[in-house]
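A.B. asks: Provided below are the primary sequence and the corresponding predicted coordinates.
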Amino acid sequence: MHAADTYDYAVIRVVPRIEREEFINAGVILSCQKLGFLGARIALDEARLLALAPGVDLELVRRHLAAIPAICAGHAEAGPIGALHPRGRFHWLTARRSSIIQTSPVHTGRCGDPEATLDRLLAKLVG
């Protein structure tokens, strides 16, 4: 069995009205530098988001959230950010910003399987 490696993660949040600081969790980003892993899972509860902010532009939110896994994977459509080293992409995605899509502070843990850990964190923190 593989020994546990250190990973960093952040929760992806949708903040429809920044001035109110209300948000719902919509995904998780996980980086395990030693294994070269960077991944994201998205699970937006659109009904919950609409209950929080009835006038939110769902299509805009969907597009912004869809960009996160593309950036993690380094896809060409992710532009210059997608060309960064995986750790650079993680830091860019988790940088503090004042926008409709934000992340929590970065947290650290240990795991043997980053894919399984990402799924577990998504279920615990978003699902």
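C.D. replies: Here it is on my side, so go on.
A.B. asks: Please count neighbours and contacts with C-alpha atoms only from this point.
C.D. replies: Will do.
A.B. asks: Going by neighbour count, which residues of stretch 23-39 are buried?
C.D. replies: Of the residues in stretch 23-39, those buried by neighbour count under the rule 16 or more other CA atoms under 10 Å are 23-32, 37-39.
A.B. asks: and of the residues you listed, the nearest to R13?
C.D. replies: Looking at these and their distance to R13, the nearest is N25, at 4.5 Å (CA to CA).
A.B. asks: Give the helix, strand or coil label for that closest one.
C.D. replies: The three-state label given to N25 by DSSP: H, G, I helix; E, B strand; the rest coil is strand.
A.B. asks: and C111, how many neighbours?
C.D. replies: As a burial measure, the neighbour count of C111 was computed by other CA atoms under 10 Å and equals 16.
A.B. asks: Tell me how far it lies from Q33.
C.D. replies: Summarising the geometry, the distance separating C111 from Q33, computed by CA to CA, to the nearest Å, is 12 Å.
A.B. asks: and for the two, which residues touch both?
C.D. replies: Common contacts of C111 and Q33, defined by CA atoms under 8 Å, 6 or more residues apart in numbering, comprise T6, Y7.
A.B. asks: ok, and here's another one to check against it:
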Amino acid sequence: MPASAFEYALLRLVPRVERGERINIGVVLLCRQQRFLGIRIHLDEARIAALWPDLDLVPVREQLHAFEVVCTGGTKAGPIGELPLYERFRWLTATRSTMIQPSAVHCGLCESPQKMLDHIFRQMVLWPGQLVVGATNSRL
């Protein structure tokens, strides 16, 4: 299969927006040519607790779950879930001033968007030696 263009953004946890401190907790990737939208998320609770011991992770998990639902699409995601993949990607990567913030959108070429999503996740979210955890992907 020839290489396809893709776009991705990192998802970052920013518990105290005014301080600007953040850690990468996920990746969302879109490959329109292959009709792929995927998200990978990992909350390193020990690392988060070391940096922000009083942070309540319940609302963080709820917001991340909403991101996964939107990525998957369909009626469970409400009106946003009915949008095309690229519009859901734009919603997921829109600038926010909440605790979950996306990075700038980056682009590249890949043959397999799932493999690229896994690669970016391992390189940018996980620490060396951490296990790779579940994935959410959406296709048309």
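C.D. replies: Arrived safely. Note that the structure is a prediction, hence the values are computed from the model and not measured.
A.B. asks: Can you give me the TM-score here?
C.D. replies: Their TM-score after superposition, calculated using TM-score structural alignment, normalised by the length of structure 1, is reported as 0.95; 126 aligned residues with a CA RMSD of 0.9 Å.
A.B. asks: just to revisit the earlier point, farthest-apart pair in the buried residues of stretch 23-39 of structure 1, please.
C.D. replies: Using CA to CA, the buried residues of stretch 23-39 of structure 1 span at most 27.2 Å, a distance reached by F23 and F37.
A.B. asks: now the end-to-end length of stretch 8-28 of structure 2.
C.D. replies: 6 Å.
A.B. asks: So which residues make contact with that stretch?
C.D. replies: Stretch 8-28 of structure 2 has contacts (CA under 8 Å, 6+ apart) with 29-30, 37-44, 52, 55, 89, 92-93, 97-107, 117, 120-121, 124-125.
A.B. asks: just stretch 58-72 of structure 2 next, same as before
C.D. replies: Residues beyond stretch 58-72 of structure 2 that count as contacts (CA under 8 Å, 6+ apart) turn out to be 37-39, 41, 76-77, 80-81, 85, 88-89, 92, 99-100, 136-139.
A.B. asks: gap between that stretch and the chain center?
C.D. replies: Distance of stretch 58-72 of structure 2 from the chain centroid (CA atoms, centre = their mean, to the nearest Å) equals 10 Å.
A.B. asks: Then stretch 89-99 of structure 2?
C.D. replies: Computed by CA atoms, centre = their mean, the separation of stretch 89-99 of structure 2 from the middle of its chain amounts to 10 Å.
A.B. asks: Next: stretch 52-61 of structure 2.
C.D. replies: For stretch 52-61 of structure 2, the separation from the chain centroid amounts to 18 Å (computed by CA atoms, centre = their mean).
A.B. asks: Buried residues of it, list them for me.
C.D. replies: Neighbour-count burial for stretch 52-61 of structure 2, with 16+ other CA under 10 Å as criterion, is recorded at V60.
A.B. asks: In structure 1, which residue range corresponds to it?
C.D. replies: Residues 53-62 of structure 1 are where stretch 52-61 of structure 2 lands when matched by TM-score structural alignment.
A.B. asks: From start to finish, how long is the matching stretch in a straight line?
C.D. replies: 15 Å.
A.B. asks: Likewise for stretch 99-113 of structure 2?
C.D. replies: In stretch 99-113 of structure 2, first residue to last residue: 27 Å (CA to CA).
A.B. asks: In it, which of the residues would be classed as buried?
C.D. replies: Using 16+ other CA under 10 Å as the burial criterion, the residues of stretch 99-113 of structure 2 that qualify are M99, I100, Q101, P102, C110, S112, P113.
A.B. asks: Please identify the longest helix in structure 2, counting by residues.
C.D. replies: Longest among the helix segments of structure 2 by residue count, using DSSP state H, is helix 57-72.
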